[in-house]
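*Asks:* Test case, fold it:
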Amino acid sequence: MHPLTLLFITGKLTESSNFPLEIWASDRTGHRSRYYVKSFRKQKINTFQTAKEIVACEVALQLDLPTPKYDVIDIAPAKLSGFYSDNEVQRFYDGHKFCSKRLEQYNALPRISTGYLRDYEVAGIFAFDVLMQNADRGVRDGKPNLLINDDSLIMIDHELTLSFISSMPSTVDYENNIRLYPYYYHVLLNHVKSIKVKSHIFDEFLENLRLLNIESLNSVFDEMDKYNIEYGDRLDYFAYFDWCKRNIPTLKKYLLGMI
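*Replies:* As a prediction, the model looks like this:
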C-alpha cells in the first residue's frame, strides 16, 4: 500500500451510491493510471469502510480471487469541493481514501448473465461473500458489484463486509452469522445452484482458506496505522479468520446447504 499522487480529477460517477471520483494518479514508480476514489461519510457507528475495502482485497488475493489493484490517496478538501457540496465534504472521513484501479477491459453491468463463466470462479466469489458477510452483492437493488468481460468476473465494492466489526463492540456468534447470511439475494446464487456436481465445488476456495496467512495481515494493518486509516482492533479480524480456518467443515456444510 503506497499513497498515490493526484494528477487531476476527471469527474464523478453518478450511477454509484457512493459517487466516487474518477482520477488520474501516479504510483510510487511514476506510472500513471486511472482510479476510482471513494470518500466515505462519517457515521454514528464507524464500520471502518476504507479498512474493510483494504482487508477484503488482501484476503481475496490470498484466496486467489480477482479484485482490481488498490491503493490509497489523500485529497485536500478544497479539491473535493469542486465535485461535492461543502456539506458533503464536511461529512467525509478525513485522511487517506480507498482507490481502485480502473480496468479498461471490464464493464460494470446492472445485471449479468453468467452462463459462460467458469463454475469454480463463480463458486469462489459466492463463498467469499459468505465468508466476508458481504451485504452488497445482491439482486434486490440491481447492484451486483462485479466487473465483467467476455469470460471472467472481478469483485469490487467491499465496504459492507464484516459488519460485526465496528466502533460498537458486541458479542459475536460467528457460526450464527454464517447460518443467517442472506444468501438468497446473492446475484450468483442461480448460477451456483445450476452446477450439476456440487459436492466439491467449494473445495478449492476452502483449501485456499486453510492456507490463509493471517499473520501476514499484520503488515496491512501496520500500513493503515501509518496512514491513519481506522479499522478498530486488528485482533477482531484475526479471531474471525482463525475461527473460519479452524471450522472449514462447518463452512462447507453451510455453503452446500445454501445451494
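
*Asks:* CA only for contacts and neighbour counts going forward, please
*Replies:* Will do.

*Asks:* how far does stretch 74-89 sit from the chain's center?
*Replies:* 24 Å (Cα atoms, centre = their mean, to the nearest Å).

*Asks:* and if you look at stretch 238-251?
*Replies:* Going by Cα atoms, centre = their mean, the spacing between the C-alpha centre of stretch 238-251 and its chain's C-alpha centre is 19 Å.

*Asks:* What of stretch 53-64?
*Replies:* Here stretch 53-64 shows a centroid-to-chain-centroid distance of 8 Å under the convention Cα atoms, centre = their mean.

*Asks:* So which bits of it are buried?
*Replies:* 53-60, 63 (16 or more other Cα atoms under 10 Å).

*Asks:* please give me the structure for this one as well, since I'd like to look at both together:
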Amino acid sequence: MKILEAISYLGPIRSGGSTKPWVVQVNDQGALTPYVVKLFTEKQTQQLHPVAKEAFGNVLAQEFDLKVPTAALISFGKTFLKTLPEKEAGRLREVDSGLKFGTELKTHASIVDISDQRVFLKSYDIGTIFAFDNLVLNLDRGGQRNKPNLLIDDEDLVLIDHEQIFPFANGTSAVHDYVMPPFDRDGWYLPYEKHLFYPLLKQMNANEKEEVFDTFRYFLENLNVNALDEVANQLEVNDIEIGNYSVIKTHLSQTKARAGAFCKFLTTLIA
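*Replies:* Sure, this is the predicted structure:
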C-alpha cells in the first residue's frame, strides 16, 4: 500500500459518520489527487485498530473481485499542518498522530439507494457482498446506524468503510483460543437481518437463493489466506496497531476449509 503525503486540506465529507473524514489533496508521484482520509482518535486506534481493519477490508475485498477505491496510508507532514485552518488544526489534537487511512475520492460516485438503483444491482453482486460481510463480520453495511457504506460508480458497486470488521480480533487472546462461530442463525454474531441487501435476498425465489452465493464460494475456496500478510507487515513497520492478526488468519483459514457449509448456512439466513 502506498504512503502518500498530504499537500492541502480541501474540506470535510458532508456525509461522513463519526470519524468526520476530510478530503485532502495528496502528492501521488507528482499527480495531485483528492483522497478521503479517516481521522481516528488515539483510543480508537489502540482499542479497535481501525486503520488496520480499513486496510484489511480493502485488500480482502479485492480477493473476492469486489471493487474498492484505491487506498493509501496518508502522512500529515509539518508543511501540510501549517496550511490547516484553526478549527481543523485544533481537531487534530484529538486524533492519533500516526499515518492515516485514505481512499481516492470517487468524484462521480453516489451512495447506493436500493429503492432507486435496484435495476443496477446484479444478483451475484448482492450475494457476494452479503456473504463477504458475513465472512468478515462487518457490522456497518446497513446495520444499527443504517449506513449503506456502498457507492455506485456508473454501474459498478464500490465498497467503502471497513473499520468495524473482525471484531473478534480486537483482543489479545492466543490464536489457539479462537473458536469459529457456529453456523447457527440464532447464535450468529452478525445482525444479518439489518444488512443492506438482506431484504433483496429474502425476496428472491428459491432457485435464485440456491445459486446466489456460488460466485462467493468460488472465491472463498480459492482464497489466498496470506493475502493480507504484506499489508499487515507494512502496518507494523509503521507502528500501526493491527490487533490479533493471527486470529484473523485462523478465522479465514477455518472458513475457507468449510466453504460449502458456510455458503449453505448463508442460504438458511435468507430462507
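
*Asks:* So of the buried residues of stretch 53-64 of the first structure, which two are at opposite extremes in space?
*Replies:* Between any two of the buried residues of stretch 53-64 of the first structure, the greatest separation by Cα to Cα is 15.3 Å, found for Glu53 and Leu63.

*Asks:* And the helices in the second structure?
*Replies:* For the second structure, applying DSSP state H gives helices covering 42-48, 50-63, 78-82, 86-91, 114-117, 123-135, 198-203, 206-211, 214-221, 229-237, 245-257, 259-269.

*Asks:* Report how many residues lie close to the aligned residue in the first structure for Arg93 of the second structure.
*Replies:* Residue correspondence, TM-score structural alignment: Arg93 of the second structure in this structure matches Gln90 in the first structure. By the criterion of other Cα atoms under 10 Å, Gln90 of the first structure has 14 neighbours.

*Asks:* next one: Gly115 of the first structure
*Replies:* By the measure other Cα under 10 Å, the count of residues near Gly115 of the first structure is 10.

*Asks:* now it: how far from Ile54 of the first structure?
*Replies:* Per Cα to Cα, to the nearest Å, Gly115 of the first structure is found 30 Å from Ile54 of the first structure.

*Asks:* thinking again about what came up before, deepest of the helices of the second structure, which one?
*Replies:* Per residue and on average, the most neighbours among those fall to helix 50-63, with a mean of 22 (mean count of other Cα atoms under 10 Å).

*Asks:* what does it contact?
*Replies:* 40, 44-45, 67-69, 71, 100-101, 132, 160-166, 219, 223-224, 227-228, 231-232, 235, 240-243 (Cα atoms under 8 Å, 6 or more residues apart in numbering).

*Asks:* thinking again about what came up before, which of the buried residues of stretch 53-64 of the first structure lies closest to Asn134 of the first structure?
*Replies:* Each of the buried residues of stretch 53-64 of the first structure was scored against Asn134 of the first structure by Cα to Cα, and Ala56 proved nearest at 9.7 Å.

*Asks:* Can you give me every residue that contacts the residue nearest the centre of the first structure?
*Replies:* Nearest to the geometric centre of the first structure sits His158, at 2.4 Å (Cα atoms, centre = their mean). Applying Cα under 8 Å, 6+ apart, one finds that His158 of the first structure lies in contact with 49, 52-53, 56, 134, 136.

*Asks:* Could I get the residues you listed in TSV, plus columns for distance to Arg246 of the first structure?
*Replies:* Conversion of those to TSV gives the following (distance: Cα to Cα, whole Å):
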residue	distance to Arg246 of the first structure
Gln49	26
Lys52	22
Glu53	24
Ala56	19
Asn134	21
Asp136	26
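
*Asks:* Give the aligned equivalent of Phe164 of the first structure in the second structure.
*Replies:* Aligned partner of Phe164 of the first structure by TM-score structural alignment: Phe168.

*Asks:* same question, Asn213 of the first structure
*Replies:* With TM-score structural alignment as the criterion, Asn213 of the first structure pairs with Asn224.
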